[in-house]
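> Quick check, what structure comes out for this input:
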Amino acid sequence: MSDLAPYALALAALFAGTAAGWAHFRALETIAARLAAGERRVILWQALRLIALGLFLFLCAKGGALTLLAAAGGVFLGRALVMRGARKGAAP
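Okay, here's the model as predicted:
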């Protein structure tokens, strides 16, 4: 295995984590709005959303600490992207 392989895996985990984080928090926005509207059946989607993110991070943990940290950082980056979009949408 090359000396750069762990870093390449971490970079891939960062990008995948960003996509997973964006999807996770974007879905949260939608689920929260639907729950506020009284749709109780979206609770299942909430559970699936949490399970999917947990499974993603579990699989990244199998790649080692660097991979897990990169994926978690990507999730936070995805969250920041969703929050930035929400702030732009809320501005008058």
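> Please make it C-alpha for all contacts and neighbour counts, starting now.
OK.
> Nearest residue to the residue most central in space within the chain in space, ignoring adjacent ones along the chain?
With distances taken as Cα atoms, centre = their mean, Gly21 lies nearest the centre of the chain, 1.7 Å away. Nearest residue to Gly21 in three dimensions, chain neighbours excluded: Val75, at 3.9 Å (Cα to Cα, 6 or more residues apart in numbering).
> What is the neighbour count of Leu69?
Leu69 is flanked by 18 other residues according to other Cα atoms under 10 Å.
> One more sequence to fold, the one below, so I can look at both together:
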Amino acid sequence: MANHKSALKRAGQNTRRRLRNKAVLTRVKNAIKDVRLAVAENAEDRDMRLNAAKSDIDKAAKKGVLHKKTAARKISRLAKLANTQQA
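Prediction:
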């Protein structure tokens, strides 16, 4: 464990950020899973779920949890999946 006051503060910040990042990533994973299930089931609300997933992924990128190019890649792959099932 840290001994200096600044190191103790830094450890606390890291813990809080880790928990926040974990929550954001879990939300992203669940949104992606919802889109994949909607596509597999040919659900009517596929586009609504896709838009919600795009929003969650963009928010994660904005907060720095995901790199912006990683977020773009995930969105692109989900959109591609949804569009191939529509045709």
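> List the TM-score for the superposed pair.
Overlay of the two chains. TM-score (TM-score structural alignment, normalised by the length of the second structure): 0.50; 58 aligned residues with a Cα RMSD of 2.5 Å.
> just to revisit the earlier point, distance of the residue nearest to Gly21 of the first structure from Glu29 of the first structure?
Separation of Val75 of the first structure from Glu29 of the first structure (Cα to Cα, to the nearest Å): 15 Å.
> which of the two has more neighbours?
Using other Cα under 10 Å as the criterion, Val75 of the first structure and Glu29 rank with Val75 on top: 27 against 14.
> what about that one, distance to Gly63 of the first structure?
Val75 of the first structure sits 16 Å away from Gly63 of the first structure, going by Cα to Cα.
> Same question for Ala19 of the first structure.
Going from Ala19 of the first structure to Gly63 of the first structure by Cα to Cα gives 18 Å.
> Kindly report the same for Leu81 of the first structure.
Going from Leu81 of the first structure to Gly63 of the first structure by Cα to Cα gives 25 Å.
> what's around Leu4 of the first structure, how many residues?
Neighbour number of Leu4 of the first structure under other Cα under 10 Å is 9.
> That one corresponds to which position in the second structure?
By TM-score structural alignment, Leu4 of the first structure lines up with Thr15 in the second structure.
> likewise Ala61 of the first structure?
The alignment partner of Ala61 of the first structure in the second structure, by TM-score structural alignment, is Ala61.
> tell me the contacts of that match?
For Ala61 of the second structure, the contact set (Cα atoms under 8 Å, 6 or more residues apart in numbering) comprises 67-68, 71.
> In terms of helices and strands, where is it?
Per DSSP states H and E: Ala61 of the second structure is located in helix 46-63.
> Is it correct that the residue nearest to Gly21 of the first structure is in contact with Phe15?
No. In this structure, Val75 of the first structure is not within contact of Phe15 by Cα atoms under 8 Å, at 9.0 Å.
> Could you list the buried residues of the helix ranked longest in the second structure?
Counting by DSSP state H, the longest helix found in the second structure is helix 5-40. Using 16 or more other Cα atoms under 10 Å as the test for burial, helix 5-40 of the second structure gives 21, 24-25, 27-28, 31-32, 34-36, 38-39.
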